[in-house]
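Peer 1: Sequence first, predicted model second:
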Amino acid sequence: MKELWKKSATDLSQLIRQKELSPVELIDLYAERINNIDPIIHAFTFLSIEAAKEKARALEKEILHGDTSSPLFGIPIAIKDHFDTVSTPSTYGSYLLKDYIAKEDHLLVKRLKEAKAIILGKTNMPEFGFSATSHNPIFPATRNPWNLEYTSGGSSSGSAAAVATGLCPLSLGSDGGGSIRIPASFCGIFGYKPSRGRIPWPIGKGKDLENWELFSHAGPLSRTVEDAVLLLSVLSGPDPSDPYSLPKAEFCWSDCLKEDIRGLKIAYSLDLGYARIDPEVKQIVTKSIELFETDLGCKIEEVDPGWPDPSEAFSTLVYFGADLPVLKKAVSENRQKISSHITRFLERSFKPEDFSQALKIRRKVIFEMSKLMEQYDLFLTPVTAVPPFPLYFQGPDIIDGERADPLLSWLPFTYIMNMTGQPAAAVPAGWTSKNVPVGLQIAGRHLDDLTTLRAAYAFQKAYPWQDKWPLIALSASKD
């Protein structure tokens, strides 16, 4: 079938249900593409191709009996190395866990298996997810499909790069401060952080060295909003392992795919009142925001949200959310094997009062955001303050001509939505003069995933990105 690898998960699912496509054929196709492309971009840490083929053969037999009701039946998917799996190591990008194999699948991996998705393997990430870039001490860095000398972003680095190059149609990522939205933006695909609790995040299971209970979300990376909705429909729903998990959605996930958003009142900010932003990113995002008014019939207004720069508060909460006794002991015993930015971070001198003040600032952000969203249906910002940059840097130290903190200065927009827990999507806003992607962030009201996804879908229809592929993806095709 011509250019089968370019088809969306939604289309592939339909072909399988209609018995026009075999899961075995599909796995063979992606296995060949992974073999050709992944040695260059390093999206995967571990592959499960033989197990995937065995699963595909079993599903092919089920098709004969007409049992294809699951929306992910036979669909290949990649899993971020953050999620425990019983069949392959879960290293979290660290030497400390290079031999760790979980005794039990992560809850979301279980749900994917129950939905009869086919797991291709685990994808790369920075060590413990403590970075928004794509390198770690144990595996080769994941390269940006649009420029192989650039980072793919993080921490769901390999998940984004795999989807962007057509190595799988869907991938599961996690997001504690932007870790789905940042690599989606850098790789030119769709990424979604649902409302906190919409997809359960089990507490106390697995290696919780960095389980930021206040901030962590799981979500999809895909080429289309439709495909993300497929994954959300399977992964959402409560579980007692997460006391913050929400009841079954009060809406039908398919209702998210209605593109008419005329009349919505939309706030936007290009700097939040304190952030520096690259001029080309600002120009591209501004044009994409204008589409909501000119093409989609919304009313847009620029705002100053009114909260102080919370970057130090966010860092403090991440610090106190980590398993400090275990991590500090690991640093003392294995310093040379741990990422230098992690050792420096763990050696910072935080006081209990700093934690208290950080919580106070988080409450301020939540309150001011709630007041803002009383007036608006959506809040638009850039995803990042800069476009993709070279590998092995934590971030730029200069933004728009001014000195910047390489760790957080280029990420002012994403972690805000983790502090508040509201839904937020990353959609491709355009490409720079160097042909690398820039993302637009669409954030919705508290628990309003429905409007957030509808807005993303409407933008996708107005400014379609799903057929724009990096050269490396096309060069491996034999179609």
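Peer 2: That came in fine, so what should we check first? Treat the numbers as computed from the prediction; the structure is a model and nothing was measured.

Peer 1: can we go C-alpha only for contacts and neighbour counts from here?
Peer 2: Will do.

Peer 1: ranges for the helices of the stretch 101-250 of the chain?
Peer 2: In the stretch 101-250 of the chain, the helices defined using DSSP state H, counting those that start in this stretch lie at 107-114, 157-164, 181-187, 225-235.

Peer 1: Hmm, I typed the wrong one, I wanted the stretch 251-400 of the chain.
Peer 2: Under DSSP H, counting those that start in this stretch, the stretch 251-400 of the chain gives helices at 279-294, 311-321, 324-334, 340-346, 352-373.

Peer 1: dropping in the other structure now:
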Amino acid sequence: MTAFRELSATLTTIEREDPRLCAFLDVWRDEALARLPEAARLPLAGMPFAVKGRAGIRSYAARRLIAAGGVPVGSTSVPGPGTHWKTWGLGTHGRTVNPWRPDRTPGGSSAGSAVAVAAGLVPLATGSDGAGSVRIPAAWCGVFGLKTTNGLLPSPDRSGLASAGVLTRTAADAQTYLRCVLDGYEPAAAELPLTAAHSPDLGFADVDPEVAAVVRGAVRRLVTAGVVRLAEGGCALLDPGAAWQAVRDGRTEPRPDETRRENDRRLDAFFAGTPLLLTPVTPNRPHGHDGPGGLLSTSLTWAFNLSGHPAASVPAGFTPDGCPVGLQLVARRGADAQLLAMARAVEEALGPVRL
């Protein structure tokens, strides 16, 4: 398929499917077609991609993708105004729906980006992750999501909690993103078996038994396939919620600060001997469009926004009621290329995850 045909097909598919999915805020048909002749001569050869929210087109990652020959086709949905919970999206046509379960949210705040990739509208969409905003929608929409090491790429978030990320169909596709946005990026190779520890709850989270069972089954398959060798022990942390909120609010308080220091100490000790940590991405399955209630979807993700470690979500399977579940992979700070290599090995061993 020529670049023109691919882009035209992408725009036609978005036009047909988005009224049902509500993944987009804006679609830039004319601008995308105008960019194509120049983009087609560059390394990405006019590859269509989407950006998170209307501000996403100004992000560092979007600018680097455009410079490499990517063509932005639109901005994706994010939570609407006046909503304190961020695990949803509001597109031009209404609330953003989960492609697997339209009665459920896709997660957020990179909601539309995850849906656009999961529904096959675009092969890649940018995101940002300050508490799980890439990993949670990736998990709930059954796609791959990467949060890069904090500070690896420029971020407008002054708190330092949010880092750039990407949503793609596979971990292999995410290498395209890193190759374009990270100077000096060199793909890494994963040495099998991967030494890893499985922590079902990080020592404090209340995890839905059916979510835990899906992740436990995925880890068991990885061990059986010889891709993972489980290390002794796990990784237990202190609940980081208060520490995350204090940093977000710009407050300095003894108890949250001590929690953050203690968790950093535990993670440094863990990664000194074990290169990979495996957990569920979320403790819960996707909730309905009326909100999460008392559920805290970020309890297993925001520890790594505080600590700065790179983390990814790989599709692990489905709960019995048809909700996707993500397996979270966490690696040493700065080991983003190695994390992608490990994620590819995990993804290949698990195979396509089908309902």
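Peer 2: Now that the structure is in, tell me what you want to look at. All figures in this text were calculated on a predicted structure; none of them were measured in a lab.

Peer 1: Could you get me the TM-score between them?
Peer 2: Put the two chains on top of each other and the TM-score (TM-score structural alignment, normalised by the length of the second structure) is 0.93; 354 aligned residues with a CA RMSD of 2.2 Å.

Peer 1: still on that earlier bit, take the helices of the stretch 251-400 of the first structure and lay them out in JSON lines including mean neighbour count.
Peer 2: JSON lines is the format used below for the helices of the stretch 251-400 of the first structure (neighbours: other CA atoms under 10 Å):
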{"stretch": "helix 279-294", "mean neighbour count": "18"}
{"stretch": "helix 311-321", "mean neighbour count": "18"}
{"stretch": "helix 324-334", "mean neighbour count": "13"}
{"stretch": "helix 340-346", "mean neighbour count": "14"}
{"stretch": "helix 352-373", "mean neighbour count": "16"}
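
Peer 1: possible to save these as TSV with distance to Pro396 of the first structure?
Peer 2: TSV is the format used below for these (distance: least, CA to CA, whole Å):
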stretch	distance to Pro396 of the first structure
helix 279-294	14
helix 311-321	16
helix 324-334	26
helix 340-346	14
helix 352-373	25
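
Peer 1: circling back to that earlier point, tabulate the helices of the stretch 101-250 of the first structure in CSV, adding columns for distance to Pro200 of the first structure and mean neighbour count.
Peer 2: Shown next, in CSV, are the helices of the stretch 101-250 of the first structure (distance: least, CA to CA, whole Å; neighbours: other CA atoms under 10 Å):
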stretch, distance to Pro200 of the first structure, mean neighbour count
helix 107-114, 8, 18
helix 157-164, 19, 34
helix 181-187, 18, 33
helix 225-235, 8, 21
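
Peer 1: Of these, give the one that comes closest to Phe320 of the first structure.
Peer 2: Smallest distance to Phe320 of the first structure across the helices of the stretch 101-250 of the first structure (CA to CA): 23.3 Å, for helix 181-187.

Peer 1: matching residues in the second structure for that closest one?
Peer 2: Per TM-score structural alignment, the counterpart of helix 181-187 of the first structure in the second structure is residues 135-141.

Peer 1: who's in contact with the matching stretch?
Peer 2: If you take CA atoms under 8 Å, 6 or more residues apart in numbering as the criterion, stretch 135-141 of the second structure is touched by 87, 98-100, 106-111, 114-115, 118, 129, 144-147, 167, 281-282, 285-286, 297-298, 301, 311-315, 323-328.

Peer 1: Which among the residues you listed count as buried?
Peer 2: Buried subset of the contacts of stretch 135-141 of the second structure (neighbour count, 16 or more other CA atoms under 10 Å): 87, 98-100, 106-111, 114-115, 118, 129, 144-147, 167, 281-282, 285-286, 297-298, 301, 311-315, 323-328.

Peer 1: Aligned to Glu149 of the first structure, what sits in the second structure?
Peer 2: Aligned by TM-score structural alignment, Glu149 of the first structure pairs with Asp103 of the second structure.

Peer 1: Quick check: closest non-adjacent residue to that match.
Peer 2: The shortest distance from Asp103 of the second structure to any non-neighbouring residue, by CA to CA, 6 or more residues apart in numbering, is to Gly288 (6.1 Å).

Peer 1: residues in contact with that neighbour?
Peer 2: Counting by CA under 8 Å, 6+ apart, Gly288 of the second structure touches Asp103, Arg104, Thr105.
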